Structure formats: structure tokens, C-alpha cells
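Novice: coords below, sequence missing:
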């Protein structure tokens, strides 16, 4: 008996993955639970383990090969076992499957309702499962070239057609939105252009390619505007130092950074101005009571956004621990797909890079994203007229002007500054 391992679906948006490294060669014995190969998606890297013991009979992809979800990666079984032609659906997770040959091929001649009207030249060879999927998804079988024996159409062919259809639709919508925005900006009508080629991010690594597509789509589908404001950070810094001393005295080793306190301040501000804690997806706007906070985390070759779920229910200490764990998992490549999805608002901090102000790009379907810059030393007059040194925190709020007006965005920044400059409100 033989079985196969297929490319798993590691996240809702994953359609393909890359073979990063093979740990075994054809003919090598493998034990159940032993890593066979490493794969990577646009956001994650993961070892694929052997679900059963046996011999590695086949490797169906070289290192750096880019394969769609559901594609066979390896075949495991007893030595001399027959290969397996059928693969599991792209919507199902990776697993070893028993050898099950395709059911008999159904042609147009065998289909009782179609044989009498379809000419000989229009015959379609298709497996029953592929036909059912095509009918359910409204896919025209005439437009699919079969990869099975005698050119038969398999479920893998139908699933590839579905992925291609979705990608074509997204690119066409993005191109249309870009043209419309350009037309509005210039005040002139622009003749329709053909849909862009599916070449965004071509030649880049899987992660950079995904980032390229997401950023292009974000700019095409939203009306982004950025407001900038500074906050007096002296009180927040003093508050941080006081808490750190108290935690040390109490025997805690919690890493309390300014990012943690700013995250807490943002959460409280979002509960006051809920319009910024919103998502807009598929024509539906949702304002959320729960704050699922995304923390943009830089990697060596890209960027991911782990999510702190229910951040509004976290104390400062719990929030600090959650952020530490989430960013560590993201940087090590061990983050689960659920950790990288579902945010309602994102914070991105470039303070360590010395950047003061910038224009962060929205993380769709979110309505807002907050950029934090490097602390700036400034001189200011105190209440008694003397000059004092102030640590200013630069804040950059990008929001979707389709959803939120400037007044509401400014109200959010006002609330945020209030919590930064009166930090003891963070613990109430």
C-alpha cells in the first residue's frame, strides 16, 4: 500500500507553496513523525512529517519548486508499490492517502443528458469528482485542459482553474480601481485598459511576492490618507521606568517596552473611537467591539503581522507577554496561520530605525494602521516659563478615507495622545 503527501494549505489565502529543503532521498526509509521536507508559504515555513513509516518512493518536486496547494510532494509506501495518480483536494490539509485509482472516466457519450446533443468533436473526458466540483463552482469544462490519461480532466485541473479565475478577478478589480482613482485625480476620463498580467512580484521570493500583491491591492482598493501628530512622551517614559522598577522589586521579569504601552494606549483609543477598529470586506463594513491588534514584525526578508487577540481584555503585563511570544514565533517561522490572521487594527514601529514620520500602508481589510517613529528631543516651555527638554513621539495614522473622515481620524489621535501623556489612565 502506498500513500502521498500533498502541499498543505497553511492559511486562508495560501494557494501555493515552495519546497525549501528535502531531508530524505528516494529509497530512504522514513519513520512516522520524521520530517521529510521543509516548505514555505508567503508567511510561514514548516516541516512536513511522515504520517506513517515506510520507504520514500517518489519526490515530485525539486528544491525551490513552487507548487499549488494540493499538489503531490512525495509518495511513501512499501518498496515496489505502484504510484498514485489521484491527489487530495486543495481545500484539505496534508495527509497520507491510501492508493485509490480514479473511478471510470465519464465521457460525453456516457452522460445520458448530453450525448444526444454534443457532437463527436466536443467530447469531454472528466472524472466524476471533477465534474461535480465544476458544476458546483460554475466552471466551464470546455475551458480546461485535462492533465490525466487521454487528456481527462481531474479535480486538480478544476481546482487550478478556480485559483486562476479568482486571481484574474482580483487583478482586474485592482486595475480598474487604479484607473478610476487616476481619472478622478486628473479630472479626465480614461479609456478602459485590459486587465494587468498576473506578474506582480514576479521573480521575487514567495514572501516578497505576497507582500507585493498585498500592497498593490491595498493601494488599489482603498483611499488612503495619513495624518501626523506628536505626543509628549516624557510622562510615558517615566511611567515605564517606574513600572519596570516595581516589577523587578516584585520578582517579575516582564519585558515592558514602550511599544507595549503604546499598544495599550492604542487599544483604549480604539474603544473610544470604534470607527478605526473596523474592517471592510466584500462590501460589508463591520465595527468591532473586540480589538484584535496586529503587531507588524520585520523579518530578514520580509514582514509579517502576528495578531494579539482580544487585546482589550489584556492587562499591561499580559499584553507584554503576548506581544513577546507572538513576535518571537513570527521571527522564528513557527507562527501558526491563525496567529497571522484576523486583526482589526495594526501598529508598526520604525523607531529603532531612526525614522520619524512615514506613511504606513493599510493592512486590508482593516480601516486604520498606526505608525510610530523614533523619539525626538525637543525644547519646550514649561508652565512656569522655563525651558525643558521633551521627548516627542511621532505618530502617523493611515486610514481609509472611504470609511473614515479626517475628523474621526483626528479624534482617534487625540484620544491616543491623551493616554500617552496621562499614562496612569492605562491601568484604569
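Specialist: It's in. Source: prediction; values computed, not measured.
Novice: contacts, neighbours, all on C-alpha from now
Specialist: Noted.
Novice: what does the longest strand along the chain rub up against?
Specialist: Criterion DSSP state E: the longest strand present in the chain is strand 387-400. Residues from elsewhere that reach strand 387-400, judged by C-alpha atoms under 8 Å, 6 or more residues apart in numbering: 222-234, 276, 356-362, 367-382, 409, 413.
Novice: quick one: which of the residues you listed sit in strands?
Specialist: Among the contacts of strand 387-400, DSSP E puts 224-232, 368-372, 376-381 in strands.
Novice: this is the other structure I want to compare:
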């Protein structure tokens, strides 16, 4: 039978994907594992690989179309098979052929399912485990209370926030399930008396739908400020020796290793060193438990045209500066080109946001849930500093602001972390040990 190419799920909260372009066309030969199309999620663009070797047929969606996850978008015709646009029923099993696979029989027996009522899609009409699971899913839908609304969790949350009655929303997901996009469309259609009675507004330049990455960021940040009691602690750090170290190492690394060592790479190394000393900040909250992680995986906020992504440098505490710089350069490039892979965004335990290159002196970052803390770094600038004996000297200074989840971290823990981070940057030779 032809193998379906389904809209894959790359992220935990993903509901759908948009087809960007087909890399292979109708009738092209493809090999298993070969990239056949590009798909865009709320965060990144990904390549979808062929699930089998054969001929690409039955392409159902074109560029720009949004498809719910799990829905077939094309098929791979296996060698020796003939493609028909409409699927044909499998022939009845020949005498002596088992009606179902052993796995299907065990699953049916466990749930009290009569295999005679299950449509078989396997060779010769044989009932497979997937057929029994599909039958059970249909039964659950039919047995659901009358009037029950089928919607993904994200759509339910969005409906509560926007005041949308899910019973009035038409779902476009698999089996009519309501997606977040359906809720947004329903919200736009609700008459707003306040708007009708409002005073004349300025001329509108353009209307930008809150969709895709911007919607994902909005939902994530709203969840962050709503659920986590956040507090901030700031410290000024003298950066002269750190800048000199970056300058010396970068000149050598570019010549010998072909990679440019940046201040952000040094900040990642310093944060990893400090997090090893303060594991309470390298943590997340899960239910009634605080999980402190053995790995120090630092995410770095990177601006892209559509918004913001946070690629992760895994095992930053075990990497040298050049290794961190190379990983950071590769992931930042992929982020800006829209080529991030799922593993580039997963597993972060702490986040660094550096806006110094944009001339920002200081700022406060919002937590990246479910992480315990995020560090905001401003620009390095010449400032007057009062030394002992009231002597004023001009030094290269930067302001570091830590935002932490008070459910996980206390003020003293945050302060001690920042104190060690300042020590590591003002005496960067410590990081070479």
C-alpha cells in the first residue's frame, strides 16, 4: 500500500504546520530519509523526510497552506504499485489467512472489540494494530457526552482568554477538532460594541494578524507573567579584562580555527561556570517538584524577522570557549536563515538575552518557562567608577539583570549567583581552570 506522508509534529504544543515549498514534485523518485518538503511551525522552518523509498504521488497541499498535524499531505508509492487517486478497499483475506495480526488480536481482546467490526487495511484486508486503535478512537468519539466540544488544550486556553464560546466554533482539525486558529477566527467575528461606540481613531497603517511565531511568543510570555512570581536582581560588572580576553582569543581563533569568539560566547561560558556553583538556578518547576538538572544547557535569545527564537548550546559547562563560539555561530546562522532543527531548540535549562549590541544599557527579561531564571545583559560602556579614597576612574562597565522564579529561587541565591558571575568576568582566567 502507498505510504502516507503526514504533517509531522516537531514541537510539544504544535497544532499545525504550513507548507513552505516542495523539494520534490509529483512523480519524482525519492529515497527514504531524503528531504521532500519544507514545513514552517510557530517557531522554525523544518525539512520533512520521505518515510519510505518510492515515487512521490498524490500531493494534496501546496505552498502556503496550513495543515493540522497527523493529516496526510502526500503518498509514497512503493516499487511495483500503481497509484489511483481514490484509495481502493483491500481485498478480502484468502481462506486460511489470519483475520488480524497478533498485536491487533491482543489489543482487541483487551478492549473487548469484535474484530469482525473492524475494517482491515493490511495486506489482504488483514486487521492491524493501527486499525484497532482507529476503531477505538472512533468509539470514544461516538461515546462522548452529547454536546461535548473537541478542542486541543491550547485552543481551550485561548478561548478562555478571549471569551470565546467553543460551542460556537467550527473546528478544522482532524475529526473536526478545534484548533487555536479556529478560536482566533471566531474571536475576530464577535461584534464588539465598545469598538462601535469608540471615538474616531487615527488612520490605520496596517493590520498584522497575531499568528505564527508572534502568537507563540505572546502565549508563552503571557503564561510566564501569569504563572510565575518573578523578581529581578541587578549588578554592574567591570568588563575590561573580559573584553581583552575575547579580543586576544578571537584573533587567534579566526586564524587557526576559522571561528570568531564573541563576548556572548564568553558570557555563556561564565554563566555555565556560575550555574555549576549554584544548581538551584539551573532548574525547572514541574508540578509539585523542583527539578535541578545535571546538564547545563544555555539558550541564547536570537532575533529573527518574525520574532525571537532561543537556540540552545548543550553541555556549555563542558565546552571550551572556541567550542561554544562555534556552536553559537552555527545555530545563530541557522536561526536567521530559518533552518533550525528541533534539537537546536530543546533541552534549555537557563537563558541568556544580550541586547548590548543594540546599544541597550539595561533591561529586564521575562522568564522563559519553565526555566528558573534568565539573564539580561546590557552594553559595555565607559562609566566613571569611584574607587578607594574617592578616586574616580573610567572603566568599561555593563549591567547584568537576573530575572528569577520566586517559587524556585530566593533573593539570596540570585545575589550569590550574580556575585560569582561578576567574579568570573572580572577575573576571566578563572574560567580556564
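Specialist: Cool, the structure landed. Worth saying up front: this structure is predicted, and the values here are computed from it rather than measured.
Novice: Would you pull the TM-score for this pair?
Specialist: After superposition, the two chains reach a TM-score of 0.72 (TM-score structural alignment, normalised by the length of the first structure), with 352 aligned residues with a C-alpha RMSD of 3.5 Å.
Novice: ok and the longest strand of the first structure relative to strand 224-232, angle-wise?
Specialist: 160 degrees (axes from the mean of the first three to the mean of the last three C-alpha atoms, to 10 degrees).
Novice: Could I get the full set of helices for the stretch 51-200 of the second structure?
Specialist: Here the stretch 51-200 of the second structure has its helices, by DSSP state H, counting those that start in this stretch, at 102-111, 129-143, 153-162, 180-189, 193-197.
Novice: so of these, which one's packed in deepest?
Specialist: helix 180-189 (a mean of 18; mean count of other C-alpha atoms under 10 Å).
Novice: Which elements pack onto that helix?
Specialist: helix 153-162 (3 or more C-alpha pairs under 8 Å, 6 or more residues apart in numbering; DSSP states H and E).
Novice: Give me the distance between the helix it packs on and the centre of its chain.
Specialist: 19 Å (C-alpha atoms, centre = their mean, to the nearest Å).
Novice: coming back round to it: mean per-residue distance, the longest strand of the first structure versus the second structure.
Specialist: Averaged over the aligned pairs, strand 387-400 of the first structure sits 1.4 Å from the second structure after superposition, using mean C-alpha distance after the TM-score superposition for the first structure.
Novice: orientation of that strand relative to strand 376-381 in degrees?
Specialist: Strand 387-400 of the first structure runs at 120 degrees relative to strand 376-381, counting by the same axes, to 10 degrees.
Novice: For strand 387-400 of the first structure, list every residue counted as buried.
Specialist: 390-400 (16 or more other C-alpha atoms under 10 Å).
Novice: any idea which of the residues you listed is closest to residue 110 of the first structure?
Specialist: Comparing the buried residues of strand 387-400 of the first structure against residue 110 of the first structure with C-alpha to C-alpha places residue 400 closest, at 54.7 Å.
Novice: now the closest one: how far from residue 221 of the first structure?
Specialist: For residue 400 of the first structure, the distance to residue 221 of the first structure equals 10 Å [C-alpha to C-alpha, to the nearest Å].
Novice: do residue 370 of the first structure as well
Specialist: Distance, residue 370 of the first structure to residue 221 of the first structure, using C-alpha to C-alpha: 19 Å.
Novice: just residue 172 of the first structure next, same as before
Specialist: Residue 172 of the first structure is 11 Å from residue 221 of the first structure, by C-alpha to C-alpha.
Novice: now do residue 244 of the first structure
Specialist: Separation of residue 244 of the first structure from residue 221 of the first structure (C-alpha to C-alpha): 43 Å.
Novice: What lines up with residue 330 of the second structure in the first structure?
Specialist: Aligned by TM-score structural alignment, residue 330 of the second structure pairs with residue 325 of the first structure.
Novice: So the aligned residue in the first structure for residue 259 of the second structure, which state does it fall into?
Specialist: The equivalent of residue 259 of the second structure in the first structure is residue 254 (alignment by TM-score structural alignment). Using DSSP: H, G, I helix; E, B strand; the rest coil as the criterion, the local structure at residue 254 of the first structure reads coil.
Novice: coming back round to it: out of the helices of the stretch 51-200 of the second structure, which is closest to residue 268 of the second structure?
Specialist: Closest to residue 268 of the second structure of the helices of the stretch 51-200 of the second structure is helix 153-162 (C-alpha to C-alpha; 32.7 Å).
Novice: Could you check the angle the closest one makes with helix 180-189?
Specialist: Counting by the same axes, to 10 degrees, helix 153-162 of the second structure lies at 20 degrees to helix 180-189.
Novice: Run through the neighbouring helices and strands of helix 153-162 of the second structure.
Specialist: helix 180-189.
Novice: which residues does residue 237 of the second structure contact?
Specialist: Contacts of residue 237 of the second structure by C-alpha under 8 Å, 6+ apart are 397-400, 422, 425-426.
Novice: make it 7 Å
Specialist: 397-399, 422 (C-alpha atoms under 7 Å, 6 or more residues apart in numbering).
Novice: Residue 254 of the first structure now?
Specialist: residue 317.
Novice: how about 10 Å then?
Specialist: Residues in contact with residue 254 of the first structure, defined by C-alpha atoms under 10 Å, 6 or more residues apart in numbering, are 244, 247-248, 316-318, 320-321, 324.
Novice: what does residue 241 of the second structure give?
Specialist: Contacts of residue 241 of the second structure by C-alpha under 10 Å, 6+ apart are 247, 396, 425-429.
Novice: Name the nearest of the residues you listed relative to residue 136 of the second structure.
Specialist: residue 425 (59.4 Å).
Novice: if I line the two up, what does that closest one land on in the first structure?
Specialist: Under the alignment (TM-score structural alignment), residue 425 of the second structure pairs with residue 420 of the first structure.
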